[in-house]
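Colleague: below are the sequence and a predicted model; questions follow.
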Amino acid sequence: MKKVLALTAIEAPFRSRLIETQFFDSLVRARNLSNGRWQLSFLSVIPLTFYLGRRNPWRQYVKNSNQNKTLRSNLSSKGVKYRTSLAGFPLLPRQFNLRKNETALFIAAALPWLTLKLSFLKPDLIIARSYPAAVLAWWAKRVLNIPYLFDLRGMYPEESVNAGRYEVNSPDHLFWKDWEKKLICSAQYCVVVSRPFVEHVLDIDPGARVEMIPCCVDPGKIRLPDKKKTKAKYGLDDRFVLLHLGSFGTPGDRGLVGKYLLRFKEVRPDAVLVVASGTAAFGPAIRKALLGEGLGPDDFRIYHPAGSELDDMLALGDAGLILERKVANTKVCLSVKLGEYLAAGMPVICTPHVEGVARLVEKYRCGLVVDPDQEEPLEKEGGLLAGYGDCRNNGLKLVEEILSVDRCADKWRSVIDQGLKT
C-alpha cells in the first residue's frame, strides 16, 4: 500500500480550526474514498516557542500539549497517524512570513530532523501545505527523491508584504518569488483555491499541473438555531443583518464594511452591521474604524464568538460580507467564510477585487458584486432584495456543486491518485 504524508510547517494545527477543517478533514475523507489504495499520515513541523506563551509559558505549554494530544487522539480514532517535529526556529508566530535570512535558519533548524523522520517513514508522496512546508518538501525531493504536491493556500510573498514583513520588489520579496517558481515547477501537482489562482500558477509555469480545490464547508455541521429567536436574543428584532465573519483582509478593510453599510441603508434603513471577530484584541480597532466611517452606535455590533456562539452569528445574518480593497493577493483569494455564508442560507456581497469569490457569485447568481469605493447604482441592492429567495437557493446549489467538503475530498483523492501514479 502506498504511503501519503501531509506536511505542515510553522503552523500550530492543535489550535487552528482552519487547518483542521480545510486540510485534515478533507484529506481524511479523501483517504476514505480511496478504497484502501493508500494510507495517510500527518506530520507538523512546529517551532518549540509556539507551544509557549509570553505571560505564563509553562501553563500555555501544558494547554497546547493537551490540545495536541486531543488532535492526535481524534485522528488516531480515524486510523490516521499524527506526528510532530519540533524546530528551534522561528521564534515568533509573525515569522511564519519568513525573510530571506530567516528562511536559511528555518531550513537549518527543521530539515535535519525532518530528513531523519522521512527516512524512517518512507512516504511515497508528500502533500506540502503552504510555501514553508513546500521548501522542506523540495529539499526532501532532492535528498530522498520523494515527490510532492504543493498546496499553495495563498500567495505567500504577497501575503508577507501585506503583513509588513518586507516591501514589494525588495530582496526578500524577490527571493520568495524565485522560490515560488522553483516550488511550482518541481511539484507533481499544485493545488489552489480559486480559478484566478490557477491562472496565476500557469502564468509562472505553463506546463504546471494544477487543480482548483476551494476552501470547503461541511453543510452537515451547520446547525442554526431559530433565526427569529436568535435575533430577539441579541436585540436585533426586525433588523436586516449584514454579517462580517472572521478576520479582515487588511486593517483598512475594517472601515470598508462600515462604508458599505451606509450605502445599503439607503435601500434598507433598518440594516445593521454585525462583525463577528474571533480575536477580542481587535475589537477596539474595529470599533474605531467603523465610527470613523460615520456609523452611529446603533448601526453595528461587534462580537467575539466562541463555540456554539458561532452558530448564533450565522443565524443572525441575512447577507454575508466579503469586502476587500485591492492588494497584491486579493485577486486569487477565496475565503472560508464564502461556504459558511452560503450553507447558512445567506446571499454573499463581495467586491470585484476578490475575484475568486466574485466569479462564483456572478456565475451562480447567489449575491452581488459591488465596490463601496465607487459610485454604483443602488439597483444592485434592490435586485438582491427582490430576488432574495432565489439567491439563497442558488447559494445552496453552489455549496452542493463546488464548495462542499465531500466534493473537495473527491478532488483531493483524484489529485493524490494521479500524484502516486506519476
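Modeller: Yes, it's here. Given the structure is predicted, the values throughout are model-derived calculations rather than measurements. Numbers count the residues shown, from 1 in each chain.
Colleague: alpha carbons only for contacts and neighbour counts from here, please
Modeller: Will do.
Colleague: mind listing residues that contact stretch 152-164?
Modeller: The contact list for stretch 152-164, computed with CA atoms under 8 Å, 6 or more residues apart in numbering, reads 97-98, 129-131, 166-168, 173, 176-177, 190-193, 250, 327-329, 332-333.
Colleague: nope, stretch 60-69 is what I was after
Modeller: By CA under 8 Å, 6+ apart, stretch 60-69 touches 13, 14, 15, 51, 52, 53.
Colleague: try this one side by side with the last:
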Amino acid sequence: MRKIRVAYIVWNEDPYKNNIFNNQVADQIIQIKQLHPEEVDITLVINFPLSSFVRNKKGTKQDVIDFKNQLTASLAAHNIKLQFYFSRFAFNFNTKFYLLPFQYFENFTKVKKLVEDQKIDIVHCRSYHAGFVGASIRRLFKNVKFVFDTRGRFPEEGIFRKSYEKDSLSYKIWKKRERFIISNADAVVNVSEAFQKIFETDYPKESQGKNTTIYTSSNVQVMTQPRQNNIPVLQNTNAMVFVGELSENGGYSVKKVMEAYRIYRKVIASPHLVFISTTNRDTILKEIGDVEFKDEITITATTRFQDTYNILSQCKFGFAALNDWNAPLMEYLAPTVIAAKTGEYLTAGLPLIYDNRIGGVLPLIQNHNIGMAISYPLSEEVVASQLMALNASYDEISDNCKKFACSNFSSTNNAERYFELYRKVLGAQ
C-alpha cells in the first residue's frame, strides 16, 4: 500500500516569526509525519504575501528567504517537503471582491502542477484562501480529496476588521465562496463545537456528514520539560496573564484586562499582571495610563512557544475578554471564538478567567472545571467571590487544565485525529 500523499496549503497568511503558524501548522504536520512515517508523505505549500509583509512588518525579501531556508531545513529533518511561493499582489487577507483574482493568479497553476507531479491524494487547506484553492483543485481533479480547515468565520471577520460592510458585494461574494468551498470539501474541520453547529445550521445540505471539531493544537510536550523559574519579577507572585494582540480596534483591549485586574489584585495575594503581546509596548503603556500599581505590570513579547510557556508556567491564571465596543465582533465572531491562547494557558496549568461571551470556550469552562466565566460589565462582588472559590480549589483545577489540554489540544493527539481523517476521506478501512 502506497503512502497517503498530502499537500498542506497555507495561502497568503504570514508565517514569519508566528507562534500560531509554528504550533498549528509546522509542529502539527511534523507530529503527523513522526507518528506515521511509513503511511503518509507531506508537502507544506506556502504562498507568502511578500508585499503585505514588507508593508506591514517592514521586512525584506532576504528576511523571508532566510525564514524559508530555516523552515526547509527544519521540515527536511522530518522528511517533509516545502514548496514556497512568493505573492506580490496579496495586499490584504480579508480582501475586497475586485482584488480577489490577485490572491491566486500568480501561483495557482504552480499548485495545480505540484498536485499532478506528486500525485497528491489530499489537499489539506488552512483557512478560506487556501480553501478556495483546494476547492478549485477538487473540481479539476476528481480523484484528489479536499480537507477544509476553517480556523474561523472568515467572511464575518472581514466585517470586524472593517475590510468591507455586511451589505457589501465583497461580503456577499465571500459567503458564496464559503458555500462553494464547503460544497466541494470532503471534510470540514472546525475549531469549536459552536462553529460546527453554525455550519450545520447555515449549510445543512453542503456540510452534511463532513463536519468535525479539532481544537487548535498546542505543544503540550513542553509539560515534560523542567520549568525554568528564571524571571525574577515573577518569583513569589501570583500573576494573571494575557496573551495576544491588544488594540482599541482589535478583538481584545487593555481596558478589559485592567478592569478585571483591579478586582483580581484585591483578592489574590502577591498579585502581578503580565502582557505577552506583539503590540507595541508604548501603545500598551499608554492604554494602562498612570496607575498606582505599575510596578506589578510586566510587558513582554515572544516568538517561540517554549518562551511563552516559560513565562506562563510562572503565572497563576490565564485571562481573555472581548472588546465589546465592536458590534460585528460580538454578533458574528464571539459565539465561536476559542482563541489560540486557550490551549497555551491550559497546557501551562493555568485556570481560565474568561469573558462569558467567548462562545467556543464557555461550554468548556462550564462542563470541565477548568476556570471561571465573568460577565461584563463586571460586578466586583460577583467576580471576587468567583475568584476566591477558584483559588480555593486551585491545585485540582490546575490539574484539570493540564489533563484537558493533553486530551484536546495536544498536537500529538490532533495528529492522530488528522491522520484518521485522511484515511476516512480516502475510504480506508
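Modeller: That came through fine. Quick caveat: nothing in here was measured; it's all calculated off a predicted structure.
Colleague: quick one on the thing from earlier: buried members of the contacts of stretch 60-69 of structure 1 into PyMOL, please.
Modeller: This is how PyMOL selects the buried members of the contacts of stretch 60-69 of structure 1, with burial counted by 16 or more other CA atoms under 10 Å:
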select buried, resi 13+14+51+52
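Colleague: would you format the contacts of stretch 60-69 of structure 1 as JSON lines with distance to residue 289 of structure 1 included?
Modeller: JSON lines is the format used below for these (distance: CA to CA, whole Å):
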{"residue": "13", "distance to residue 289 of structure 1": "31"}
{"residue": "14", "distance to residue 289 of structure 1": "32"}
{"residue": "15", "distance to residue 289 of structure 1": "28"}
{"residue": "51", "distance to residue 289 of structure 1": "33"}
{"residue": "52", "distance to residue 289 of structure 1": "32"}
{"residue": "53", "distance to residue 289 of structure 1": "29"}
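Colleague: can you put the contacts of stretch 60-69 of structure 1 in a markdown table and add distance to residue 155 of structure 1 and secondary structure?
Modeller: Formatted as a markdown table, the contacts of stretch 60-69 of structure 1 follow (distance: CA to CA, whole Å; DSSP: H, G, I helix; E, B strand; the rest coil):
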| residue | distance to residue 155 of structure 1 | secondary structure |
| --- | --- | --- |
| 13 | 20 | helix |
| 14 | 24 | helix |
| 15 | 23 | helix |
| 51 | 26 | helix |
| 52 | 28 | coil |
| 53 | 29 | coil |
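Colleague: quick check, nearest of the contacts of stretch 60-69 of structure 1 to residue 414 of structure 1?
Modeller: Proximity of the contacts of stretch 60-69 of structure 1 to residue 414 of structure 1 (CA to CA) peaks at residue 13, which lies at 24.6 Å.
Colleague: what's the neighbour count on the residue nearest to the closest one when sequence neighbours are not counted?
Modeller: In space, and not counting its chain neighbours, residue 13 of structure 1 is closest to residue 19: 5.9 Å by CA to CA, 6 or more residues apart in numbering. Look at residue 19 of structure 1: counted by other CA atoms under 10 Å, it has 17 neighbours.
Colleague: mind checking how far residue 19 of structure 1 is from residue 65 of structure 1?
Modeller: 17 Å (CA to CA, to the nearest Å).
Colleague: can you check residue 101 of structure 1 too?
Modeller: Between residue 101 of structure 1 and residue 65 of structure 1 the distance is 30 Å, computed by CA to CA.
Colleague: ok, those two, which is more surrounded?
Modeller: Using other CA under 10 Å as the criterion, residue 101 of structure 1 and residue 65 rank with residue 65 on top: 15 against 9.
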